[in-house]
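J.: My questions are about this predicted structure, shown below with the sequence.
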Amino acid sequence: MIKEDATYQLAALRAGTISPRELMEETLDRIADVNPGINAIVALREREILLEEAERARPGLLQGLPMAIKDLAETAGIVTSYGSPVFKDNVPAKDSPMVARLRKAGAVIIGKTNTPEFGLGSHSYNPVYGVTRNPFDQTRSAGGSSGGAGAALASRMVALADGSDMMGSLRNPAGWNNVFGFRPSYGLVASGGPGDMFLSQLSTDGPMARSMRDLELLLGIQSEYDPSHPHSSGPYRPGAPTAKLTIGWLGDWGGAYRMEPGVLDLCENAVQVLEGLGHSVKVMAPPFPAEALWEAWTLLRSWSIAGDLGSLLQQPHDLLKPELRWEIERGLAATAEAVQKASEIRSDWFRCRAEMEVDILALPSAQMFPFDARLSWPDAIGGTTMDTYHRWMEVVVPASLIGLPALCVPAGFGDAGTPMGLQLIGRRGRDADVLALGREYESATNWIAQEPAFG
């Protein structure tokens, strides 16, 4: 049962084919068997408590389904460390709005999924819990920052997982773990918690799953309308497949995005699947200068991180990830003029995208296959030096910068046996179109059936 998708498991629970306690037992047995080599699930709660909670799960769409929450989302009664030694003993008294929606729907929260420190960098390692490894090759990274979620799904420890995405944090690990991951239009999954809700629009929560039907099930719950959030546009409702779409294949953005050999081949094959389904594919020249996108993104990202986490500079130097300290210092040094210029570039890019005569933009979900898990981050791709800790994942910036919906679908496996994904990026607010296309793609492929070798 544990290897089936969430929709199947929930149907079995409703039919009485399996009891909530039995499903929880299977889940915990699977975690005990697989997690020691993967390290995707952290802060796992006590077995007997979880078995009791499963038996009295709250009625709802997810009633009785075990879930682990990404360790960036505040979860009442469970350590929420953000991957930081500063917060290694932090136990929130209240759930974040997204977690509260999952509990309301009947999910049983078993623990957390691992993430890099404060979600920075697409490699899930931290000094609190250590490294999350890729189920398809345990010497390799599972990606991040939702690496724990992606690896837990791929290794069949959970059937549904929440993630969050600022700079590809849903899309990169989805691609590297052979699952689906969706960054919704900004505001569809709204979080009306404390803090700013107007200035920064770079990050959002979203769903990860092993099937499109599961992905849309979870998105429908995560996207409950939040009247306390000015950009809330939920709830999500699935749409019927639209007329045939025009898909713009951008490849490596005219050479601006350095790619490891094999990445483009897999993604081109995936795009051809869509063409075979009757959609029109257009090979596009770069529609906007990549360096301008990067300039705007890095400035706005550092500025946002400094605003949220700037007070951490008061902590002892050895308690902060060097990349976090770099982001904060860079953001604090940003002038009002520089922030304005970055936002003007962002605005120009949004207008550019709005004027394109293509419905979907297609790009790889990462610029390289999973790298050595012992590294902090890859410093080069094919001989080209990466000048920052996140330059190697620049390919996710076009969607993140302007809050576009972006679905990562499995694109196959490279020569070394590790997965790759394809981004399908829609127009803002047209999430249902992107997901309908994802359902079509899923029906024509079967990559998800390929499990890690340990079975």
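T.: Received the coordinates, thanks.
J.: going forward, measure contacts and count neighbours with C-alpha atoms only.
T.: Will do.
J.: Kindly indicate whether A416 is helix, strand or coil.
T.: Here A416 takes the coil state, with states given by DSSP: H, G, I helix; E, B strand; the rest coil.
J.: Count the residues that sit near it.
T.: Counted with other Cα atoms under 10 Å, the neighbours of A416 add up to 10.
J.: how much space between it and N172?
T.: Per Cα to Cα, to the nearest Å, A416 is found 18 Å from N172.
J.: would you list every one of the helices in the stretch 201-350 of the chain?
T.: Counting by DSSP state H, counting those that start in this stretch, the stretch 201-350 of the chain has these helices, from start to end: 212-222, 263-276, 290-309, 322-333, 336-355.
J.: okay, now the one to match up with it:
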Amino acid sequence: MPTSSLTELSAVALRRLIGRKEISPVALLDDAIARIEALNPAVNAIAAKGYDRARAEARMAEAAVLRGDPLGPLHGLPVGIKDLEETAGLLTTHGSPLYRDHVLETDDASVANVRAAGAIVVAKTNVPEFGAGANTRNAVFGATGNPFDPRLNAGGSSGGSAVALATEMLPLCSGSDMGGSLRIPAALCGVVGFRPSPGLVPMETRQLGWSPLSVVGPMARTVEDARLLLAAQIGFDPREPLAFPLDADAARQARPVDLARLRVAWTTDFGGAPMSAEIAETLRARMARLAPLFAACDEIALDFSGADEIFDVMRALSFVARHEDAYRADPDSLGPNVRANYEMGARLGLADAARAHAAQTALFRRFQALYRDYDLVIGPVTPVSPFPWTQLYLEELAGERLRNYYHWLAPTYYVTLVTNPAIAIPCGLDPRGMPFGLQVVGRFRADLALLDAAQALEEALSTMEGMGRPRPDPARLAAPRPELTAIVTAPPPA
């Protein structure tokens, strides 16, 4: 592992140094590329690489600095873009052999916003096929290993982004989230993943534009860095049906929060999500240490009854909308996770969809009532410590067989259904020595208030022994792991 690199610095610090002419965008990009080439063979986080264009853009960024031109908020910063987001001139595979040669001339809206802010897109980051599942592995680029132990799962579907950040290859990466795809890999890799309110970051390629399930958002090593990227990603776009305005300057600038004035509710399972005793006890111990920070810190019982059935239907509908043509042409062209969701959706009728929408509305209203008494809800992100990446998904937990390949994601997809903004922030290590994350859920559309509170909480955690952001052991990243880049396949789900 390289002993030193500019990419170890925070994105906020790097941008400040570029603006002061103390570091060069060219030198920063060179460091990022060197670190990718040195470390990626051990974890396989990076998919397609765009070094030639990035180097040309870095030279232009440097010239702009030297001329004294106005600089964007991300000027000269190297970033990674999740391989589900279309990126002009750079291969975007969606983790599927169907898109092995897919290169477009246009960016998705959020990518265009990030470029307009001055960022330099260095590479795409690895994903599961079409983002289906929380294990980042596909038949195009292979599997992504956890930076704390590359034999284990890095989470997903933004697993490549989380690993690129944790290993300090890149200072900022994008992600997206339907059932937890920003929050899960962030928690399993010891970084920050923020799921914004639906519509805040434009996602104009979503087939079901009125569905609030899927969002694009930022990933970073700190909340402050995540805010910097979020401020660039947001933008009121007329192609986004759920769009609502938010001032980018307000997104970047934290407002002071006195944690001692906040009332916090917490839960080990969100009222029914599968959960290992180990993770439940870890959360309980963490909350006991955090309780003195807050005005109130109460364990509460939540009512998420029906959430699994709601998510089944809502998720399946989106897969039918996205994959019907490919399935009809050749079902075997899709992997087992995608096929399972499509086939579930194809069996549903209008009455199923109506019941799910009505039940989601009732669930939303029950959850919002909590915020009459509390400012934040805190819970776990995942129910288990990372398992081997060779295991496609978790099939059983605590002696109970799980419902399907994504049931183990219930702690995050329950929160998806109520649409509140949510963030995963690192909180030390679990009993197995792997990263542990807190899922912090804010009020409806109160994205900035949640980020303010999360930044204050992150600062407090950094002062508490064993509660701050962990960093990977360089010894585990010393040797390439060719098994990660082998073409991987999986048996059909049971």
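T.: Nice, I can see it. This structure is a prediction, so every number in the text was calculated from the model and none was measured.
J.: now for the helices of the stretch 201-350 of the first structure, which one comes closest to A373 of the first structure?
T.: Proximity to A373 of the first structure (Cα to Cα) singles out helix 322-333 among the helices of the stretch 201-350 of the first structure, at 17.4 Å.
J.: Next, the mean deviation of that closest one compared to the second structure.
T.: For helix 322-333 of the first structure, the mean deviation from the second structure after alignment is 1.3 Å (mean Cα distance after the TM-score superposition for the first structure).
J.: so what secondary structure elements neighbour that helix?
T.: With contacts taken as 3 or more Cα pairs under 8 Å, 6 or more residues apart in numbering; DSSP states H and E, helix 322-333 of the first structure sits against helix 290-309.
J.: Can you give me the buried ones in the helix it packs on?
T.: Within helix 290-309 of the first structure, the residues scored as buried using 16 or more other Cα atoms under 10 Å are 290, 293-294, 296-306.
J.: quick one: which two of the residues you listed are the most distant?
T.: A290 and A306 (24.1 Å).
J.: Would you format the helices of the stretch 201-350 of the first structure as TSV with distance to F454 of the first structure included?
T.: Shown next, in TSV, are those (distance: least, Cα to Cα, whole Å):
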stretch	distance to F454 of the first structure
helix 212-222	24
helix 263-276	24
helix 290-309	39
helix 322-333	34
helix 336-355	43
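J.: so which of the ones you listed gets nearest E442 of the first structure?
T.: Using Cα to Cα, the nearest of these to E442 of the first structure is helix 212-222, at 7.3 Å.
J.: The second structure: matching residues for the closest one?
T.: On the second structure, the counterpart of helix 212-222 of the first structure by TM-score structural alignment is residues 223-233.
J.: Mean deviation, the matching stretch versus the first structure?
T.: For stretch 223-233 of the second structure, the mean deviation from the first structure after alignment is 1.0 Å (mean Cα distance after the TM-score superposition for the first structure).
J.: And for that stretch, what's in contact with it?
T.: If you take Cα atoms under 8 Å, 6 or more residues apart in numbering as the criterion, stretch 223-233 of the second structure is touched by 10-12, 73-74, 110-111, 113-114, 117, 172, 192-194, 201-202, 217-220, 247-249, 251-254, 425, 451, 454-455, 458.
J.: nearest spatial neighbour of the most centrally placed residue in the second structure, skipping sequence neighbours?
T.: Closest residue to the average C-alpha location of the second structure: L182 at 1.6 Å, with Cα atoms, centre = their mean. Nearest-residue entry for L182 of the second structure: G193, 5.0 Å, with adjacent residues in sequence omitted and distances by Cα to Cα, 6 or more residues apart in numbering.
J.: Would you agree that neighbour falls within a helix?
T.: No - looking at G193 of the second structure with three-state DSSP, it is strand, so not inside a helix.
J.: ok, back up a step: in terms of distance to F198 of the first structure, which of the buried residues of helix 290-309 of the first structure ranks first?
T.: S304 (11.5 Å).
J.: That closest one touches S200, doesn't it?
T.: Yes - with contacts counted by Cα atoms under 8 Å, S304 of the first structure reaches S200, the gap being 6.3 Å.
J.: Identify the residue nearest whatever residue of the first structure lines up with E278 of the second structure in space, chain neighbours excluded?
T.: Aligned by TM-score structural alignment, E278 of the second structure pairs with G262 of the first structure. If the residues on either side of it in the chain are set aside, G262 of the first structure comes closest to G414, at 6.4 Å by Cα to Cα, 6+ apart.
J.: Quick one: map the one you found onto the second structure.
T.: Alignment note (TM-score structural alignment): G414 of the first structure maps to D430 of the second structure.
J.: List the contacts of its match.
T.: 279, 282, 385, 436.
J.: The last one: what's it in contact with?
T.: Okay, so that is F436 of the second structure. 187-188, 190, 426-430.
J.: quick one: which of those residues is nearest P474 of the second structure?
T.: Taking Cα to Cα as the measure, G190 is the one of the contacts of F436 of the second structure closest to P474 of the second structure, at 14.7 Å.
J.: The closest one corresponds to which position in the first structure?
T.: Looking across to the first structure (by TM-score structural alignment), G190 of the second structure lines up with N178.
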